[in-house]
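Student: Provided below are the primary sequence and the corresponding predicted coordinates.
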Amino acid sequence: MKRFAPASALVMAAVLMAAPLQADPVEIATARGPVTLAAPPAKVAVFDIAAADTLEALGVAPVGLPTQLYVDYLDRGAAAPIGTLFEPDLEALSTLEPDLIVIGSRSAAQFEAVAQVAPTIDMTISPDVLGDARARLETYGTLFHREAKAAALEATLDARLAEVQGAAKGRGDALIVLTNGPKISAYGRGSRFGWLHDAVGLPEAWPALKPEVHGDAISFEFIAEVDPDWLIVVDRGAATGAAGVSARETLDNPLVAGTKAAKAGQVVYLNAANLYIAGGGYQALMANLAELLAALKG
């Protein structure tokens, strides 16, 4: 350490103020294990929609975002387009000279490519969506020195979960389905949407579903046989902007109409982009929970 000759307090203060500030290193958890970074990074480029969602909730504005965000609530601000979730524009990314690049889920396969430009972290959300959402919120809060904001957001999430679970108590079981045009898949605990059972408190109408990434392929006859009290629906086409048959059209048939869920008006069409694309992002999570709460109270 440099030793200073005796000086007045004013001189010492001037010297300290003139010295460059160094970012303190911090170890954070990622999908690929712990990583040590200088915090806070001044410029961050983001290729994961859930990460962009939570960072926005914390007040962190990325310098670069994908050309298509899929969800309608994210504000691009001054963020430059840096390619798609599947194909990064390395030239545009390099021009930004980011201190950190965040990838995850659909962009995770591009880790090695973008890591050539700047330090990169993989923040993929696992099927433990609630657990990972909390972990990411805390991690970003630490990394960007927004710990108090992260704690406040988590408290709001806890309150929303308690309200949803209270409204769901004693309201029967649920079957979670995803439609992809005319095709239907069901999702149980351990799957990408299975966290909804734990978050809401509605048990599985069919506990034998496999925790497959793309769900268990099912038929209308299966839905009729299971006869759930609640049918929670995710429309993949609506999430990705694909043309074709909507979930409402696919499920508009006598077999589904004969279920307890349909007869009671308890078929819930969640905002699919929030759940399918931005799943695990704080704002998407809160919005989906608000939809479920409204349905349960309705």
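Tutor: Thanks, I have it.
Student: only C-alpha atoms for contact and neighbour calcs from this point on.
Tutor: Noted.
Student: Run the chain-centre distance for the longest helix along the chain.
Tutor: Secondary structure assigned by DSSP state H gives helix 147-168 as the longest helix of the chain. Relative to its parent chain, helix 147-168 has a centroid offset of 16 Å by Cα atoms, centre = their mean, to the nearest Å.
Student: and if you look at stretch 122-130?
Tutor: 8 Å.
Student: Mind giving me the packing neighbours of the longest helix of the chain?
Tutor: helix 129-143, helix 195-200, helix 282-297 (3 or more Cα pairs under 8 Å, 6 or more residues apart in numbering; DSSP states H and E).
Student: I'd like to check what contacts whichever helix or strand comes after it. Which residues are they?
Tutor: Following helix 147-168 in sequence order, the next helix or strand is strand 174-180 (DSSP states H and E). With Cα atoms under 8 Å, 6 or more residues apart in numbering as the test, strand 174-180 has contacts from 184-188, 193-194, 197, 202-206, 228-237, 246-247, 250.
Student: In strands, which of those appear?
Tutor: Ile184, Ser185, Ala186, Tyr187, Trp230, Leu231, Ile232, Val233, Val234, Asp235 (DSSP state E).
Student: Put this next to the first one:
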Amino acid sequence: MRKTNLLIALLAAMVLMLAACGSNDEASTEPTKKESTETAEAEGQEEAAAAGEEGPAYPMTVSPTVAVSEGRDGSSTSFEDVEFESMPEKIVVFDYGFLDTLDALGVEGIVGVAKDTSLPAHLEKYASDEYKSIGSLKEPLLEDIAEMAPDVIFISGRQSAFYEELKEIAPVVFVGTSQDDYWNTFLSSVDLAAKMFGKEAEAEEYTAKFDSALEEVKALAGTYETSLVTMYNEGKLSGFASNSNFGYIYNIYGFKPVTEDIESSSHGSNFGFEAILEFNPQVLFVIDRTAAIGGESNIDADMENDIIKKTDAYKNGKIVYLDGPLWYLSGGGLQSELAKIEEVLAELK
């Protein structure tokens, strides 16, 4: 009897032990809340990566496209790297070229633009009340910008004088182009936008359009022996060399400059009509700055005078009037740079 009772007790103890082990096994395989969250995040990242939607990696250090900007008055401004803990959600943009790029890439979160300067035609949607005004390209509305509480402010050369004041409001990133290396600094600004906002795939797709366009314009440029880039401003002309703001017409598009004896300047050097006749380029490019800044332009009457009519460019119908707002105000953007090439092709083909 005692043996039977002992056997029953032992069997009961074994049953309890097996039940406890089973319970422990189940508990060890049940994920904790933290583990579930981490697993879901990992799976989400894998799915996003597979769909080409992987977001940018933050924290991120962003460098300016140009380290130092030289003012026309001899002053200079040095721009700093900026550390971002997360992707900016409220964006203020002064530079029209960078606004153009953000627009082309489909970046959301733009809250303020420089609406007090004439917006380029392809950026007219930013004139709506959906976007607040941050002033003009040369006169920021500092208090208004502060009220917007932006996460980032993108500037270029025209706002350099306000760099320190803008930094007190929000992180400031310089995204302008360099006169000495325009094309590469433009591409740097595109790369910057793509990395900051997770738009690398979109940027690659868009920049691929430049390959065929540049190949075509280079082939066209090779059919002319000489060219000259000028800018019209209220009846006066400025000339540009290959190391100037518009030097990419020579360096990237492939047009041969009629002369390199032109002073390097952001607005070009004074260039009279007589000088144009003396150099006598086969192609004469004219950028209408007067129209770009909203003035009344008499470019046709002023340019087609008795002196210019003696040039080969005039005789052969190769005076190319380039769109002022596009070339003077909104360059340095994905859409505008492609539009420039297309304009040259359309005018000379």
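Tutor: All right, it came through fine. This structure is a prediction, so every number in the text was calculated from the model and none was measured.
Student: Any idea what the TM-score comes out to?
Tutor: Remark: TM-score between the superposed chains equals 0.90 [TM-score structural alignment, normalised by the length of the first structure]; 290 aligned residues with a Cα RMSD of 2.2 Å.
Student: Nearest to Ser8 of the first structure among the helices and strands packed on helix 147-168 of the first structure would be which one?
Tutor: For these, the distance to Ser8 of the first structure is smallest for helix 129-143, at 36.1 Å, taking Cα to Cα.
Student: Superposed on the second structure, what's the mean shift for the closest one?
Tutor: Once fitted to the second structure, helix 129-143 of the first structure is off its aligned match by 0.9 Å on average (mean Cα distance after the TM-score superposition for the first structure).
Student: What is the corresponding segment of the second structure for that helix?
Tutor: Counting by TM-score structural alignment, helix 129-143 of the first structure pairs with residues 182-196 of the second structure.
Student: what's the offset of the matching stretch from the middle of its chain?
Tutor: Remark: stretch 182-196 of the second structure is offset 6 Å from the chain centroid, using Cα atoms, centre = their mean.
Student: Could you list the buried residues of that stretch?
Tutor: For stretch 182-196 of the second structure, the neighbour count (16 or more other Cα atoms under 10 Å) marks 182-183, 185-196 as buried.
Student: and Thr37 of the second structure, how many neighbours?
Tutor: 12 (other Cα atoms under 10 Å).
Student: is it fair to say it lies in a helix?
Tutor: Yes - residue state for Thr37 of the second structure (DSSP: H, G, I helix; E, B strand; the rest coil) corresponds to a helix.
Student: Run through the residues that contact Glu263 of the second structure.
Tutor: Contacts of Glu263 of the second structure by Cα under 8 Å, 6+ apart are Phe240, Ala241, Ser269.
Student: Same question for Val111 of the second structure.
Tutor: Counted by Cα under 8 Å, 6+ apart, Val111 of the second structure has contacts Lys90, Ile91, Val92, Glu130, Tyr131, Lys132, Met148, Pro150.
Student: Which two among those residues are spaced furthest apart?
Tutor: Going by Cα to Cα, the pair spanning those furthest: Glu130 and Pro150, at 15.1 Å.
Student: Now do the same contact list for Ser107 of the first structure.
Tutor: The contact partners of Ser107 of the first structure, by Cα under 8 Å, 6+ apart, come to Phe47, Asp48, Leu85, Phe86, Glu87.
Student: In the first structure, what range does stretch 314-324 of the second structure match?
Tutor: Going by TM-score structural alignment: stretch 314-324 of the second structure matches residues 262-272.
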